[in-house]
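>>> here you go, sequence then predicted model.
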Amino acid sequence: MRLPRRVPWAHISELEQVCSWIYADENDLDAKVLAVNRLAAWKATTSLPHALESTHALLVVVLQDAAQQGQGSSSFLSLRQSYATAVIRLVNGLVDPLQLGAYARSINSIAAQLGLPAWLVELRHAATHEDLPSIDVLREAARQAMAWLLQNYFLPTLNPSVPPTSQSQRPTLRPLAPLLKHYKTLAKATVRDATLAIKYRHEAARVLRDVERWIAEAKIAAPVAATAWDDIDEDEGGDGDARERWAVERLVDALLEKGAFVPVSKRKRVLSSAEFHPSALTLNIWTPLLTHIEPLHPSLPAVLVSKIISHLSSQDIPHLAAQAPDEDVVLLDAEEEREKHRQDMSYDRCVAGWANWLVDTYGGKDDEECEDSDGYLSREEVVLKLVAALGPTRSVSETRKKTAQELLRGLSKGHPALEKASSLVSNMPQPTSINTWQDTNMELMRERLSTLLSLSRGSPSSSVDTSDNSETMDPPHTVRGPAATSPSHLPPGWRKVTRDDGWRPSPIGVFVPCAAA
């Protein structure tokens, strides 16, 4: 759950008023003075978002410039320095929080994704390392910076449903498939010939850096919020977490495509005979990539397993021939149907093997911080998701159901509690349309419920008592004696108040005094 975000204004109308003071009339200096005073008051009470901080700095310099022009001053050195400082802080404050990867990216590429004018980045560089730009150039930079803040902060914040105008001008996220293909080529060559590892070492490191840069670019391109760059680096579970999740999910989608984790050739999709894992060649190719990315993005294994389970618990897409058997549809013959079925089943078994390997490799870490995080991969949680997906009320295709059951057996192997839950699901009878409930059915349901509850709560001792105690339960509004009002399971010093003590039911929140109180 996303925590509330603290803002300096009491109501959004206050921000709207500040925006009108700044942008309604460019020549209205009195309104800009009101905006500066309001921003200064906000700054005294709480920290401002970077956009408002930069707006305040630019407005102060604009007012200073207007005052000096009225006095006829010819010294612009202090103004040039103030303008340059405001622009430098604006660009740095936008770009630095988005250096999210392990490897630095160019400021120009990040600014391009934000829609920030490229020449402002060049002006920042010149003002920092070269001769100070002229006053006319700096004035134009301040004007364009204020226009960018209007389009990318004020308007999206006041109207969250309206995307910023620069959104359509941002470059699209470049495809990841070419990078993965290049990495696969290098990894396959070094796996087959270990002597090439030194030759391709620098090239492989460069590809890994490119993949990490792609993830950083995906975070910026994530459609989370129009003003997410304000708090992208917060540690309170805000937009930064949502962007991380979105970027990792896009990476997972690319990894699960045929040609990546799943080889194109069906012969190479055969799992290991000893364990329900991908083949040794496939693991040797892709393990270095996972080993490099997982410490930087710990949620990657959990997202991968979640995507695989969602795939295995979904229905097969029906063929066009079954949906619209007309003359324009080429009907698949029986041999083509069987071939497509075998191909899909080999894909399902391959990704299922990856899920089992990921749980064996990254699941069950004894780290309390990891257990509290969204990226924690728990074997018990994965088994519970599979049990829920294979339940009698879920419609899963038969081919994927067999693969999911095989994965369930692989995950439960060597764990007695999980093996018991797996056997219950595997031996579950198919539901029938005739309602023929018997006492044995209820006993079977209680046994399954007890097993699953003990699994979900961590130990068999924590399961609830599912025995049939309907005969010992009191009917509604039954008066019980004082001897029966102190059950043994209540904490010491507590007892159950009944109607004999003067208690009577009342709505929640209404205090009704009784004699026992």
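Sure thing, it's come through. Numbering: from 1, shown residues only.

>>> make it CA atoms for all contacts and neighbour counts henceforth
Will do.

>>> and Asp230, how many residues sit next to it?
Using other CA atoms under 10 Å as the criterion, Asp230 is surrounded by 20 other residues.

>>> and what of Pro288?
12.

>>> that one and Leu186, how far apart?
12 Å (CA to CA, to the nearest Å).

>>> just Thr227 next, same as before
Distance, Thr227 to Leu186, using CA to CA: 40 Å.

>>> assign a three-state SS to Val224, would you?
Remark: Val224 carries the secondary structure label coil [criterion: DSSP: H, G, I helix; E, B strand; the rest coil].

>>> I'd assumed Arg245 was in contact with it.
No. Assessed by CA atoms under 8 Å, Val224 is found out of contact with Arg245, at 10.4 Å.

>>> out of those two, which sits in the busier spot?
Under the criterion of other CA under 10 Å, the comparison of Val224 against Arg245 puts Arg245 first, with 20 against 15.

>>> in a strand, that one, correct?
No. Applying three-state DSSP, one finds Arg245 to be helix, outside a strand.

>>> show me what contacts it?
Shown here is Arg245, whose contacts under the criterion CA atoms under 8 Å, 6 or more residues apart in numbering are Ser299.

>>> for Arg80, see how far away Glu369 is.
Using CA to CA, we find Glu369 at a distance of 49 Å from Arg80.

>>> neighbour-wise, which of those two wins?
Set side by side, Glu369 and Arg80 give different neighbour counts by other CA under 10 Å, the larger being at Arg80 (21 against 9).

>>> what helix or strand is that one on?
With the criterion set as DSSP states H and E, the secondary-structure element containing Arg80 is helix 77-95.

>>> and that helix, what does it pack against?
Using 3 or more CA pairs under 8 Å, 6 or more residues apart in numbering; DSSP states H and E as the contact definition, the elements that helix 77-95 packs against are helix 50-71, helix 107-114, helix 118-129, helix 135-149.

>>> which strands or helices does the shortest one pack on?
Packing contacts for helix 107-114, counted by 3+ CA pairs under 8 Å, 6+ apart, involve helix 77-95, helix 118-129, helix 201-221.

>>> buried residues in the longest one?
Going by neighbour count (16 or more other CA atoms under 10 Å), the buried part of helix 201-221 is 204, 207-221.

>>> go on, the shortest one?
By neighbour count with 16+ other CA under 10 Å, helix 118-129 contains the buried residues Leu120, Val121, Leu123, Arg124, Ala127.

>>> included below, for side-by-side comparison, is a second structure:
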Amino acid sequence: MRTFPQSKCCVKLLTRSVYALLSIASRPTLRHIQSMQWLLNRYFLPTLTPSDNADPERIEVPPLDSLLTEYKTPMKACLRDTSLQGRNKAEVERLFKGFSAWISDVSTLYAVDLSIRGSESDITAQKLKFATRKFCERLCDKNGLVPLSKSKRTPLSAPLGHPPNQDIWAPLIQHFDQANEYFIDELLTHMLLLVNNGIIAESDPTYSKTIASWVLWMVDTMGDEAFRKDCVRDLLSGAGSEGGNSM
């Protein structure tokens, strides 16, 4: 662990980090003591004493559960009453900006923790790709694309189809498909890793099948023929070599 060197470059980095910290802390969710403690331990202190051998996958990112839950509320309301779509449009757009801000926060955290060096374009790409991957991982957690309740997931007894909650999450996926060049690749890569994970399939088969149904939905609704073939091949391999996992 090295101490923070007194150079113009590092002072500039620290100043940027302070402004980013203030921007993050202005959010209502960071009024909680737990969130402020996270910022101190995971954001500000690493800026002062960055690790020489930091592993990007060990970076602890801020929670996303509250924002995912907040997003579902207006979407479910619109499904129950279509007349609310116009009224809730601004709220949904605000939440999209909240997700984008989360990605931006994580990308800044990545750069600070790892003290990345390189051209500005390379650094920007690394930061965004890492943050997008973490966003996709959180999105695939239970309470996101996969409902907490197993009864609301894709049934094991039914043929693989589109996910039952597609109307809630499809607008978000379509939004970030347009807004983030890495989103679809990172989301599909993570989904296919989950589908092909035998341990997950055995311990929570409805989770695996719901993720598989999202892959199928993406194959059916976006991408070209080569994209579809690659996804179908990887999706089918998730059935395993010993009779499949009920997909």
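Cool, the structure landed. Being a predicted model, the structure only gives us computed values, none of them experimental.

>>> for the helices and strands packed on helix 77-95 of the first structure, which one sits closest to Val382 of the first structure?
helix 107-114 (36.8 Å; CA to CA).

>>> how many neighbours does the equivalent of Met75 of the second structure over in the first structure have?
If you follow Met75 of the second structure across to the first structure using TM-score structural alignment, you land on Ala187. A total of 23 residues lie near Ala187 of the first structure under the criterion other CA under 10 Å.

>>> now the helices for the second structure?
Listed in chain order, the helices of the second structure (DSSP state H) span 8-25, 33-39, 45-48, 65-80, 85-114, 120-139, 166-179, 183-195, 198-203, 205-221, 225-237.

>>> tilt between the fourth one and helix 120-139?
With axes from the mean of the first three to the mean of the last three CA atoms, to 10 degrees as the criterion, the two stretches helix 65-80 of the second structure and helix 120-139 enclose an angle of 60 degrees.

>>> which helices and strands sit right next to helix 65-80 of the second structure?
Counting contacts by 3+ CA pairs under 8 Å, 6+ apart, the secondary-structure elements packed against helix 65-80 of the second structure are helix 85-114, helix 166-179.

>>> go on, the longest one?
For helix 85-114 of the second structure, the contact count by 3+ CA pairs under 8 Å, 6+ apart identifies helix 8-25, helix 45-48, helix 65-80, helix 120-139 as packing neighbours.

>>> same question, the shortest one
Under the contact definition 3+ CA pairs under 8 Å, 6+ apart, helix 45-48 of the second structure sits against helix 8-25, helix 85-114.

>>> out of those helices, which is closest to Asp185 of the second structure?
helix 85-114 (15.6 Å).

>>> so how far does the closest one sit from its counterpart in the first structure?
Superposing on the first structure and averaging over aligned pairs (mean CA distance after the TM-score superposition for the first structure), helix 85-114 of the second structure comes out at 2.0 Å.

>>> centre of the chain versus that helix, how much separation?
Helix 85-114 of the second structure has its average C-alpha position 11 Å from the chain's average C-alpha position, going by CA atoms, centre = their mean, to the nearest Å.

>>> and the most centrally placed residue in the second structure, how far is that from Phe99 of the second structure?
Most central in the second structure under CA atoms, centre = their mean is Phe135, positioned 1.6 Å from the mean C-alpha point. Using CA to CA, one obtains 8 Å as the distance from Phe135 of the second structure to Phe99 of the second structure.

>>> check Gly244 of the second structure too.
For Gly244 of the second structure, the distance to Phe99 of the second structure equals 35 Å [CA to CA].

>>> kindly report the same for Glu70 of the second structure.
Computed as CA to CA, the Glu70 of the second structure to Phe99 of the second structure distance reads 11 Å.

>>> also Leu21 of the second structure?
Leu21 of the second structure is 17 Å from Phe99 of the second structure, where distance means CA to CA.

>>> can you check Thr108 of the second structure too?
Here Thr108 of the second structure is placed at a distance of 14 Å from Phe99 of the second structure (CA to CA).

>>> swap in Ser237 of the second structure?
Here the criterion is CA to CA. By it, Ser237 of the second structure lies 32 Å from Phe99 of the second structure.

>>> go on, Gly238 of the second structure?
With distances taken as CA to CA, Gly238 of the second structure is found 30 Å from Phe99 of the second structure.

>>> map Pro175 of the first structure onto the second structure.
With TM-score structural alignment defining the correspondence, Pro175 of the first structure maps onto Pro63 in the second structure.

>>> correct me, but Asn108 of the first structure touches Trp119?
No. Proximity of Asn108 of the first structure to Trp119 does not meet the contact threshold set by CA under 8 Å, at 9.4 Å.

>>> which residue lines up with the residue nearest to the centre of the second structure in the first structure?
Under the alignment (TM-score structural alignment), Phe135 of the second structure pairs with Leu251 in the first structure.

>>> against Leu290 of the first structure, how distant is that match?
11 Å.

>>> equivalent analysis for Lys32 of the first structure, please.
53 Å.

>>> pick out whichever of these two has more residues nearby.
A side-by-side neighbour count of Lys32 of the first structure and Leu290, using other CA under 10 Å, places Lys32 first with 25 against 14.

>>> wait, what's in contact with that one?
Lys32 of the first structure sits next to Trp21, Ile22, Leu59, Leu63 when contact means CA under 8 Å, 6+ apart.

>>> redo the helices of the second structure as JSON lines? Include distance to Leu148 of the second structure.
As requested, these are arranged in JSON lines below (distance: least, CA to CA, whole Å):
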{"stretch": "helix 8-25", "distance to Leu148 of the second structure": "28"}
{"stretch": "helix 33-39", "distance to Leu148 of the second structure": "23"}
{"stretch": "helix 45-48", "distance to Leu148 of the second structure": "34"}
{"stretch": "helix 65-80", "distance to Leu148 of the second structure": "11"}
{"stretch": "helix 85-114", "distance to Leu148 of the second structure": "20"}
{"stretch": "helix 120-139", "distance to Leu148 of the second structure": "13"}
{"stretch": "helix 166-179", "distance to Leu148 of the second structure": "14"}
{"stretch": "helix 183-195", "distance to Leu148 of the second structure": "17"}
{"stretch": "helix 198-203", "distance to Leu148 of the second structure": "15"}
{"stretch": "helix 205-221", "distance to Leu148 of the second structure": "9"}
{"stretch": "helix 225-237", "distance to Leu148 of the second structure": "23"}
